[in-house]
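# Could you look at this predicted model? Sequence included:
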Amino acid sequence: MAASQRRFRPIEQCATEGRSRQSVAADLDGTLLLSRSAFPYYLLIALEAGSLLRAAALLASVPFVYLTYVSFSEPLAVRAMLYVAVAGLRVKDIERVARTVLPRFYAGDVHPEGWRVFRAFGRRCIVTASPRVMVEPFAREFLGADVVIGTELEMDESGRATGFVAEPGVLVGDHKRQAVVREFGDKLPDVGMGDRESDFDFMSICKEAYIVTRKRYRAAPRDQLQSRAVLHDGRLVRRPTDINTLLTFLWLPLGLALALLRVHVTRRLPPRAASAYKLLGVKLVVRGHPPPPPSPKNGRAGGVLFVCNHRTVLDPAMLAAALGRKVTCATYDSDDDSITSSAPLVTLSGNRDLDAARVGRLLDEGHDVVVFPEGATSRDAFLLRFGARFAGLTDRIVPVALHARETMFHGSDPYLFFMNPRPAYEVTFLNRLPRELTCGGGRAPGEVASYVQKALAAQLGFECTSITRKDKYRVLLTGSDRRVPLND
């Protein structure tokens, strides 16, 4: 293999000037991605489209797959891992995970040199041993690939993956070369990029070929990718390498017991006992200036309308703890009471006038009310239908940005959040809207709602256009991945 590598120059020597009219064919794992192993992405498919048991089975297969890869063949190792990961799953579910879960993890694993070269070309082709259905959404949207050639899954008549691969088989070695020839015909790629011996066949037919060596690099900044928005619709925070996955499974029994304790205490914890969260290992960070409670001393007779992004079911409880007093939560889902019993609920009926009257009456009586406009998103901007309904009820509107920090598990479910070893909640109170920006100052309800939307988006770093129930996880990439989705 060392002798074969000397035929190809290292990727660092590839010039990118004047490549806009040329074509490139590149491998994915180890070439455009830093990781040479596709295991984390198979694991995500097994977990998110399958089950925890399937993910555990895939983890248990790692020694066998590695031994097969080293001692026998790469195609056989890929077939074994693929069978455990997808056999019996609906292909539609695999596509959903590939679209909503995998891009976030792929985007944090892009090889800076591979991406520097790949992005310079006018026609970009990715040829990979991974299933095409698994990599294509990310490859097209974030890497700007024009063509994605990958291993094709075999499906039965019901649309489920059999666990086997369709002809011509796993795309490694000569199969990769043949796939490139079929795609490009007589006009072969100007540049070929790969990282291992099984890539050499297709690299050798390209006019130029460069190999990605195992030098240590940090992942390319995410804001340099083709798309600046990413989805987070999965249950894991970190990329599930074999070691990370093993540690996660070892933590599960203790994490579940800890979550049950935290949920039990939270149900009974009064708002003024926020310091008790520290004893549970939960960090509550309060930023900004929470408005004082209604009192003749501060001249406040009516309640405050808190408008928040929706992060988890714990939002009302955490807001109440940050304020140190009860708030009434306006919601369409009375089941939220299972975890936020410390926050009184007003269940909305869906009748615009009736709901507005009920909330308005609470505000007039001095009750603080919290609404989560994302609970009724549509093809309009996320506040404009739900938020505008309440914007005219009061001039006392305070936007609140909620950010849940997790280290292991992600999701809106309180048990998932509390299973993290050291979870944290950040509650940021933004400035109360000045009267001239409220309906009392002559603004239309839609204008007020739009202003609040933009204020929350600016605080949390979110995209602020046409967030819908389907894609409300979109968040702008700013080089780091600290920000969380607006909703889960």
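Yep, that arrived. Residues are numbered from 1 along each chain as shown.

# CA only for contacts and neighbour counts going forward, please
OK.

# Find the centremost residue of the protein, please.
Residue closest to the average C-alpha location in the chain (Cα atoms, centre = their mean): His232, at 1.2 Å.

# correct me, but that one touches Val101?
Yes: contact criterion Cα atoms under 8 Å: His232 and Val101 qualify, at 5.8 Å.

# next structured bit after the longest helix seen in the chain?
Taking DSSP state H as the criterion, the chain has its longest helix at helix 242-268. Moving toward the C-terminus from helix 242-268, the next helix or strand (DSSP states H and E) is helix 276-279.

# which strands and helices sit next to that following helix?
Here helix 276-279 touches strand 283-288, going by 3 or more Cα pairs under 8 Å, 6 or more residues apart in numbering; DSSP states H and E.

# What's the first helix or strand after the strand it packs on?
Next along from strand 283-288, by DSSP H and E: strand 305-308.

# Distance from the chain centre to that next one, please.
In terms of Cα atoms, centre = their mean, to the nearest Å, the gap separating the centre of strand 305-308 from the centre of its chain is 25 Å.

# same thing with stretch 109-129?
Centroid separation for stretch 109-129 versus its chain: 22 Å, with Cα atoms, centre = their mean.

# and if you look at stretch 162-173?
Per Cα atoms, centre = their mean, the centroid offset for stretch 162-173 relative to its chain is 29 Å.

# can you list contacts of that stretch?
74-75, 78-79, 82-89, 127-130, 150-156, 175, 179, 197-202 (Cα atoms under 8 Å, 6 or more residues apart in numbering).

# if you set the cut-off to 6 Å instead, what comes out?
75, 83, 86-88, 129, 151-155, 198-199, 201 (Cα atoms under 6 Å, 6 or more residues apart in numbering).

# Below is structure B, check it against A:
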Amino acid sequence: MANSHQCTSVASELEGTLLISGNLFPYFLLVALEAGGPLRAAALLAVYPVVALLGAAFSGDRFPLLVMTFVSTAGLGIGEVTAVARATLPRFFLNDLRGSAFRALVRHAGEKYVVTRLPRLMAEPFVREYLGADVRVVGTELRIVGRRFSGTVASPGDTTDDLGHGALVTLFGRERIIDVGLCSGAAGERQPTFLQLCQERCVVSTPEKAPATPLPRSEYLRPLVFHDGRLVCRPDPLPCLAIVLWFPLGVLLSVTRLLLGFLPHGAGLLLSAATGFQISAELGALAAVDRRGTLYACNHQTLMDPVILSTVLRRKVTAVTYSLSGFSELIAPIPTVRLTRDRSRDRQIMQSAVAHGDLVVCPEGTTCREPYLLRFSPLFAEITGEVTPAAVRAGGAMFHGSTVRGHKWLDSVFFLMNPAPWYEIRLLAPVVTCGGSAGTSSRDVANSVQQMIGDELGFECTGLTRKDKYRMIAGHDGVDARSSPSKLS
């Protein structure tokens, strides 16, 4: 194999080499669902078995790929598909990224190419962010009519079945111009035909000696902190079918669980457990103390954080919100208070609320799905002389309970549609705030509480904010167009 200093160009196929799986259906399904909606996703799921069988019998990969491209993108706006490619697809790509292939690609100097049978637009944000900004993506181009996709490809390539190979031929011609082509070498796996254009082949994994394993999170070129989309698991055909079949029962179960939230706390806990909703709590020394007027500061997993805290404390806790939907306020079994984003006014509102009972705040200002904590806003540390940190973890097997681009008013509904959603809450030792300790700033208190919660959960503390999340996922900062990049602290 060519030495990394002698090698001037290297190419690898995305699916089947860099990605462990060569199945492209999940990525088209994600575009259809997140950019087009459930009806488009259902249409793709319905036609996929037919086109896959026809492709296997007559046309190879080309026909299924062209049909999936058409069904998933026809009529969609450029911005809609781009947003899904930037905010939703990278998490699923990373979960399937072959560690050995990734290392082989990044250690090479010179020109790097990733060849894919996907439309280039779907793969490029992931490749540039997580494989290297210098890596060039070679794939088919989607035709655009006005500001929308026609569903057809502009450059399907040559007459071979491999659209990725065809795109590379279109770009360079048929001469052998790539020094090294990476391939998986797995027995029985489809080998990409673009390797015909490479001077040398490099096998990055041999299952008999080193089974393919996903790249560990610790080796990501950059941390995956933010992502969007409702689905938790990779939407392969069978899991998709299971979700479709579960959906009606899931809706009924979600409504039932929402109604149980209005029952007395003891009964609500027991009946929720009977539906499969698992709630565990560690209250520490506070378990035997019935204190009123306590300020709780917790990390933010879903909109239900304050509700679950109220349930385990077995008393009403008021929650502060910024932009909670009317529907979410309607179904909330606890009192909510709207803040104004005016610091002095919000301080007065929160001080009034805590004077009349318990209050819970989520200083991150937005939810975070991954094991990271966003920067804590320090306002909560100016309300009372003491704050009780609450470390929160939550999850479900099918649906995420938070979204940026989707229908946020359905967040709690989707979370409770999971077959067995779970919540863990741990109350930590109270912290004296700047109101109770001279010389201590609210920023220091906020950082201290963030670190306490991070250490308890095993989460990494960051300096990222709500604005960073919205800018990355939705293309704006959630409030206005002005924001600047923030980095991990």
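Structure received. From a predicted model like this one, the values you see are computed outputs, not experimental measurements.

# returning to what we had before: map the residue nearest to the centre of the first structure across to the second structure for me.
In the second structure, His232 of the first structure lines up with His227, judged by TM-score structural alignment.

# Just give the nearest non-adjacent residue to its match, would you?
Residue nearest to His227 of the second structure in three dimensions, not counting chain neighbours: Ala87, with 5.0 Å by Cα to Cα, 6 or more residues apart in numbering.

# what do you get for Thr248 of the first structure?
Nearest residue to Thr248 of the first structure, sequence neighbours excluded (Cα to Cα, 6+ apart): Met408, at 7.4 Å.

# So the residue nearest to the centre of the first structure: helix, strand or coil?
coil (DSSP: H, G, I helix; E, B strand; the rest coil).

# just to revisit the earlier point, pretty sure Arg235 is one of the things the residue nearest to Thr248 of the first structure touches, is it not?
No: applying Cα atoms under 6 Å as the test, Met408 of the first structure and Arg235 come out as separate, 8.5 Å apart.

# ok, those two, which is more surrounded?
A count of neighbours by other Cα atoms under 10 Å puts Met408 above the other of Met408 of the first structure and Arg235, at 23 against 18.

# Now do that one against Arg54 of the first structure, distance only.
Distance of Met408 of the first structure to Arg54 of the first structure, given as Cα to Cα, to the nearest Å: 19 Å.

# the helices in the stretch 51-200 of the second structure, which residues?
Shown for the stretch 51-200 of the second structure, the helices assigned by DSSP state H, counting those that start in this stretch span residues 62-73, 78-87, 89-95, 99-106, 120-130, 163-172.

# from the chain's centre, how far out does the fifth one sit?
What that stands for is helix 120-130 of the second structure. Relative to the chain's own centre, helix 120-130 of the second structure is displaced by 15 Å; criterion: Cα atoms, centre = their mean.

# go on, the last one?
Computed by Cα atoms, centre = their mean, the chain-centroid distance of helix 163-172 of the second structure equals 31 Å.

# Mind listing what's buried along that helix?
Buried residues in helix 163-172 of the second structure, counting neighbours by 16 or more other Cα atoms under 10 Å, are found at Leu163, Gly164, His165, Gly166, Ala167, Leu168, Val169, Thr170.

# The second one too?
Judged by neighbour count (16+ other Cα under 10 Å), helix 78-87 of the second structure contains these buried residues: Ile78, Glu80, Val81, Thr82, Ala83, Val84, Ala85, Arg86, Ala87.

# Contact partners for the last one?
Going back to what we said before, that points to Ala87 of the second structure. By Cα under 6 Å, 6+ apart, Ala87 of the second structure lies in contact with His227, Asp228, Ile473.

# thinking again about what came up before, next, format the helices of the stretch 51-200 of the second structure as a markdown table and append distance to Gly439 of the second structure.
Output for the helices of the stretch 51-200 of the second structure, formatted as a markdown table (distance: least, Cα to Cα, whole Å):
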| stretch | distance to Gly439 of the second structure |
| --- | --- |
| helix 62-73 | 58 |
| helix 78-87 | 42 |
| helix 89-95 | 43 |
| helix 99-106 | 49 |
| helix 120-130 | 42 |
| helix 163-172 | 63 |
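
# right, so of those helices, which gets closest to Leu313 of the second structure?
Counting by Cα to Cα, Leu313 of the second structure lies closest to helix 89-95 out of the helices of the stretch 51-200 of the second structure; the figure is 35.2 Å.
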